[in-house]
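Engineer: sequence first, predicted coordinates after that:
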Amino acid sequence: MNFSFSLRQAWTALILFAVIVPAAVVMIWYGQHLFEERLNDGLRAEHSANQLLRNEIESEIKRFETLLLNKGDPLSFLLDRKDDPIATRNIHSLLTNIVRREHAVHEVTILSMQGEVITNIHPRDRSAGEGPPSPETFQSTAQGGLGPSYQSLKVVIPRFGKAAVGSPKRVEGRYSISMTVPLGEPAGAVLIALIDIDKLWQADAVEERNERKENKRDYILNQHKMLLTEIENTRYRPGDGMAHLNLASFDEAGDKDLEVHSYIGATDQLVYGTATSIPSLGWVLVSEVNSTHIIQPIYASLAEIFFIPLLGMFIFAWFALYLAKRTIAPVERASEAMDQVARGDYDLALHPSGINELDRLAVIFNRMAHERKSSEGMLRASEEKFRSLAESSPVGIFQMNSPGNVDYVNDRCTELVGLKEKEILAFGWLLAVYPDDKKRLDRALDEFIAFGERFHQELRWRHKDGTVFWTLVHIVPVQETDASPTFYIGTLTDLTEFKEAEEENIRLEEQYRQAQKDESIGRLAGGVAHDLNNLLVPILGYAEILRHDLDKSDVLQEPAEEIQRAGIMARNLVRKLLAFSRKQTLEYMPVNLNEAASEMEKLLRHTTHDDVELQVIRSPDIKTILADSGQIEQVILNLSVNAQDAMTDGGHLTIETALVDLNKNEAKNFQALEPGEYVMLTVSDTGQGMDEETRSQIYEPFFSTKGEQGTGLGLATVHGIVKQHGGHIVVDSELGHGTTFKVYLPVSAHEPVSDKTVAGTHGGLTGSETIMLVDDDEPVRHLAETFLKRQGYKVLSTNNGKESLAILDNHNEPLHLLLTDVVMPGLNGKELFEKAAERRSNLKVLYMSGYTEDIVIDRGGLDEGTTLIHKPFTIKTLATKVREVLDEQ
């Protein structure tokens, strides 16, 4: 196997294995040896301190034995004379001095051989200035018996001249031992001293011997490994078992040369511990020191010892690496320079390194790089000229190595098709051609490859965002020899604006033709409506009067009713003519489409066939539209009736409302609609549907697919109403798949009008005021005059404005109302009122007209909002309107 490595790696390995590794091995070995030696020294010191402390504790116990034995003879002598008050005071004084001077002595008591307390001294008796007790006090103390401190002790009577030490016992929460000596020979009493082990532990001699620090601690265990002394700053208290600590190796604690163990100590930290036994007491003295207290000083001393060798080793290694770098760096720079030249970067020049051989190589390399840079610079400038021309071109430019395989596109190309350059290069620009044009493109490319010298086609493309646009594609072959083309150059020219303008012209021409047709129909309908309305006024009016005057049982009542019904049907027909020509007069008010749909649902539930299922879906977030509620209901009714008629075998009829927000592109698809919110009414059925030819004629007046049963005005009326409301209607239908109509009506900011009657009462429909009636149509004028007089009014009737003014000039009585036609020969209604108002300033006016609203405004000169009653009107409508105008304040 061949291994490869760099010069830097070789030099580094040589320095590492020849110098650093051997030196490191030696220092590690020596450091480990020195560490162990220093550690043993520290542990020996701790072990020695433990043994010294053990010896001093034993000495302290022996000192107490000697002290008590020395007091034995004096106390024995005084006890023989205890009835003497002086002897009693002396006994008390001796015992008090023991308690006062020895802090470890907790309590001193003299017991008779029968176990009776002769005297007892407590720590409270240490107070300075206390005098000896009186005989009565002494006697009282003696009769008190054993105190609580002795109740758990077993007193051992030693031989004369000996002291006995009892086992440790818990007294008042602390551990104490009893020391007993006999008094007299034979012993007549015993002296018992209760020694607090913690106070013994704090004896001055021991404290001076070893001032314990926070990192070290000493404590005493009994033979059952139960703690006898306090351990400060730990969770252990006297009486706690310590067997759970790793003290098993202390069972044979003795005076060995070195017996130190490592374990988790009383402070729950790693410690070094040593122990020695106190045979006379059956205790074990344990000494612990934190491991960090031993190890950290050792590490500090090792750091001082090895600092100089390590520093020397690092200086040597640095110097060796520096020499290696001086040798290797020029070689590495030369390698990097060659790599950059291979990537086309010639700006890195090699500088002298101080090594002759490498400097000569650098000069040759720099010369070669300079020559290569000059030649490629000229080539790059030539390419940049072409690229700048291509990238700044307003048309897309592409290059193909074969038809369909693109290897270059400019930014304009990617912008047109909406694909990234890498997507076009990977999949070809045919990816974005509109699917319907791909077959035509394939045929044209085949002909171009086989015969043509140029490719010239108009194609549709699908942008990545889904929009479709037109382009002119032009491709020419490029031949470097007489053989087949080497590659192809092509351009894409955006024709979208041109095509849109062309389509817009076609659409505008169609709209213009439709507008002309609608205008012609409108003029015809308006003229016919005026004449019919004037004829219908007397027909409906006299029929209503006739029905009112005849008894309900009269045989003429039915003919009068039929005359009135025929008049109403004729009036509705006129309204339909005006609706599809968009000439009818509308009463706009805020309308909630949900409420209109609900009203029509009530009617349709009773009129739809049993095999037609009706469903009404109301949008909860619908908004108000400004519309004529009656006309909107007419739209719903006409569409629903047509849908029902299309379902000869039954089906589903669905009426749905919704709130839609049309954006600019969506609104553009609908004629004359602006972007914004619209209320959408959808009426759909599952009937037989329509073909394209039928769909193109459904809004034409008198076009019907129902034969003799249809009038051809239903959808024409719907179309006219929707357009007059500023909306739009679209149809979606296919043969055998049903039909869906969608009506878009603009949203209004007004609130819907309540269903409650707005106008108040005016005290009935009769009156006694004077009215001037002016109309050039005799039947209309005669009917109005007859009816108004029947209602109690005084009527001055004329057929033109000039005659009306003459009558007004000669009429000296009050005149309350001018009821006039709008369009008349001579003076029109507005001009007549203006001249009449000059003569009678309080005169009120009510206009009437059979013309459409646009003619009334244009020819009559009336302002929008003027009080106007439309012909044909009923006599009740006339009476109501007259009363309203007269009662206005």
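Structural biologist: Received the coordinates, thanks.

Engineer: from now on I want contacts and neighbour counts done on CA atoms only, so please keep to that.
Structural biologist: Noted.

Engineer: okay, buried residues for the strand or helix carrying Leu379 please.
Structural biologist: Assessed by DSSP states H and E, Leu379 sits inside helix 356-391. Residues of helix 356-391 classed as buried by neighbour count (16 or more other CA atoms under 10 Å): Leu358, Asp359, Ala362, Phe365, Asn366, Ala369, Lys373, Ala390, Glu391.

Engineer: what is the neighbour count of the residue lying closest to Asn533 once chain neighbours are set aside?
Structural biologist: Spatial nearest neighbour of Asn533, excluding adjacent residues (CA to CA, 6 or more residues apart in numbering): Pro872 at 4.9 Å. By the measure other CA atoms under 10 Å, the count of residues near Pro872 is 27.

Engineer: below is structure B, check it against A:
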Amino acid sequence: METDPSLPFIAPEMLSVLISPSGRQLDANEAWLSVFGNDLWGRLPPEDARFAQEHTTEAIRGGQVLHQVYLVPSRGDEPIPVLLHFHPIREPDLEPGRFPVMVTGEVMREPVSWAAEQTRRRRMEMLGRMSMGIAHDFNNLLTAVVGHAELLRSDLVHLQAAADAHGHLRALEQAARDGASLVRKIQGYIRDEKKERAEPVLLHEIAEEVLTLTRPYWYNEPRRQGIAIRVESELRPVPPIMGTPTELREVLVNLVLNAVQAMPAGGTLSLRTARSGTSAAAVQIADTGVGMTESVRRRIFEPLFTTKGQAGTGMGLTMSQGIVQEHNGRIEVESAPGRGTLFRLVFPFSHDTPKPASKVARVLEDAPADGLRILVVDDEMMVRTVTTKLLRLRGHTVESADGGPAALEVLGDDDAFDIVITDLSMPDMSGRELAAAIRLRHPGLPVLLLTGDTDAESADVDAVVKKPFELDDLVAVVRRVASGAPEADRRR
């Protein structure tokens, strides 16, 4: 592969730098200094410097951040691409969430077009981060809508309101739940920073989610351009396969978008799931678009091969094939010029079965039914207020705190509460950091994380409830966690 002659020569030595828990550069090898200098992220453009600082902060808090690419300006026309990994250095005697960080990496050599592609990818990453922030705020709004609807239902019962009023309320709640479901699907698609564990996955459910996610591409945008794309779906239930939902969604989204782009004058997009023999599940994406010649069809999975000119990267189908193969599956392609294209993905059945969805309350026969003493922690007053009112409605004694530091003050040194319910994303102190602090000061006090984040599991919390929540589900989890917490009976 040819290299850009404008790039300075840098020996193929691993770059490494040690960063203190306060974010200060402590030590760096010569390779690092030759690229980044002594000012840590000072040579990076402002946007990349902000990303690097965010990744450093995440590692200081204990998270490992891998495969991050940055563009370091050079004297030539093109910047230097550098691949970095952020590793927290964990020691038992260190304060949780305050770890030194070792950053390692290497200079990458790629074609000249690489920098432009990375700029596009960085913009998409920023768009994804913005979307996650909007989703977080939207989940808080939906939490307030659902919570006040629950409070309104209680008032309507006491006022003996007409049946129509209850019907309007049910419609309002359903709309809020549908909105929350859509937000979760968007979050699940965007959040791919961490590798998911393989789990039993229902392929027909993934396909249905993808149809919802891609609706703007096959419905809204074509109609704005005066084009009609008809969608036919036959999503038959099939036994589960073993896989990671985010990666499977990525493959199907890519194939759906390719199908839409292959129908510039409109046509029919079809999505079907079915059994393939006795031991596999298949999902099929087909279009009635321009189709491909046999010579093109044979090359579509080659890296950097594209028929879209400057608009294509030539990596979409290559990555999709890799993901399918990682799932022990295969991709079959049928196409002809003017006759459209059909992609069929076939995956072996999983030997495990998904856990059936059920109300948490069904397994809580032995949980305590009397009122609990609860501390609700959230920096959003709207969410904090409605959560407090809902829990009081069920007979619990509830206090609230505006953020982590305020919560620690309320807790003090006494065992005055049976459980703490905290938001995840808060300024000054996150929900994870608050949970870690509670573990040190009040080892027997259960902590429940209440969040709209799709990636909220933590070793320091006893349970996670997603926003927006239904009151029955929240109360059931609160009772279960409180009943199983050490020293819960002594504190009551």
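Structural biologist: Happy to help now that I have it. All of these numbers come straight from a predicted model, not from anything done at the bench.

Engineer: TM between them?
Structural biologist: Comparison of the two superposed chains (TM-score structural alignment, normalised by the length of structure 2) gives a TM-score of 0.50, and 325 aligned residues with a CA RMSD of 5.4 Å.

Engineer: mind putting the buried residues of helix 356-391 of structure 1 in JSON lines, distance to His293 of structure 1 included?
Structural biologist: Converted to JSON lines, the buried residues of helix 356-391 of structure 1 look like this (distance: CA to CA, whole Å):
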{"residue": "Leu358", "distance to His293 of structure 1": "59"}
{"residue": "Asp359", "distance to His293 of structure 1": "61"}
{"residue": "Ala362", "distance to His293 of structure 1": "62"}
{"residue": "Phe365", "distance to His293 of structure 1": "66"}
{"residue": "Asn366", "distance to His293 of structure 1": "66"}
{"residue": "Ala369", "distance to His293 of structure 1": "68"}
{"residue": "Lys373", "distance to His293 of structure 1": "71"}
{"residue": "Ala390", "distance to His293 of structure 1": "81"}
{"residue": "Glu391", "distance to His293 of structure 1": "78"}
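
Engineer: list just the nearest of those residues to Val730 of structure 1.
Structural biologist: Glu391 (44.4 Å; CA to CA).

Engineer: surely the closest one touches Arg412?
Structural biologist: Yes: with contact defined as CA atoms under 8 Å, Glu391 of structure 1 counts as touching Arg412 (7.1 Å).

Engineer: before we move on, back to that, where's the residue nearest to Asn533 of structure 1 relative to Val537 of structure 1, distance?
Structural biologist: 5 Å (CA to CA, to the nearest Å).

Engineer: before we move on, the earlier item: the helix holding Leu379 of structure 1 maps to which residues in structure 2?
Structural biologist: Applying TM-score structural alignment, one finds that helix 356-391 of structure 1 aligns to no residue range of structure 2.

Engineer: packing partners of that helix?
Structural biologist: The helices and strands touching helix 356-391 of structure 1, judged by 3 or more CA pairs under 8 Å, 6 or more residues apart in numbering; DSSP states H and E, are helix 291-342.

Engineer: quick one: the residues in structure 2 that the helix it packs on pairs up with.
Structural biologist: Under TM-score structural alignment, helix 291-342 of structure 1 has no counterpart anywhere in structure 2.

Engineer: can you give me the strands in the stretch 51-200 of structure 1?
Structural biologist: 105-112, 117-121, 164-165, 169-171, 174-183, 189-196 (DSSP state E, counting those that start in this stretch).

Engineer: centre-most residue in structure 2?
Structural biologist: The C-alpha lying nearest the average C-alpha coordinate of structure 2 belongs to Arg191 (CA atoms, centre = their mean; 2.9 Å).

Engineer: map that residue onto structure 1.
Structural biologist: Under the alignment (TM-score structural alignment), Arg191 of structure 2 maps onto Arg582.

Engineer: thought Ala488 of structure 2 was touching Arg480?
Structural biologist: No: taking contacts as CA under 8 Å, Ala488 of structure 2 lies outside contact range of Arg480: 11.2 Å.

Engineer: who has more neighbours, those two?
Structural biologist: Arg480 (21 against 18).

Engineer: what sits against the more buried one?
Structural biologist: Under the criterion of CA atoms under 8 Å, 6 or more residues apart in numbering, the neighbours of Arg480 of structure 2 are Leu364, Ala367, Pro368.
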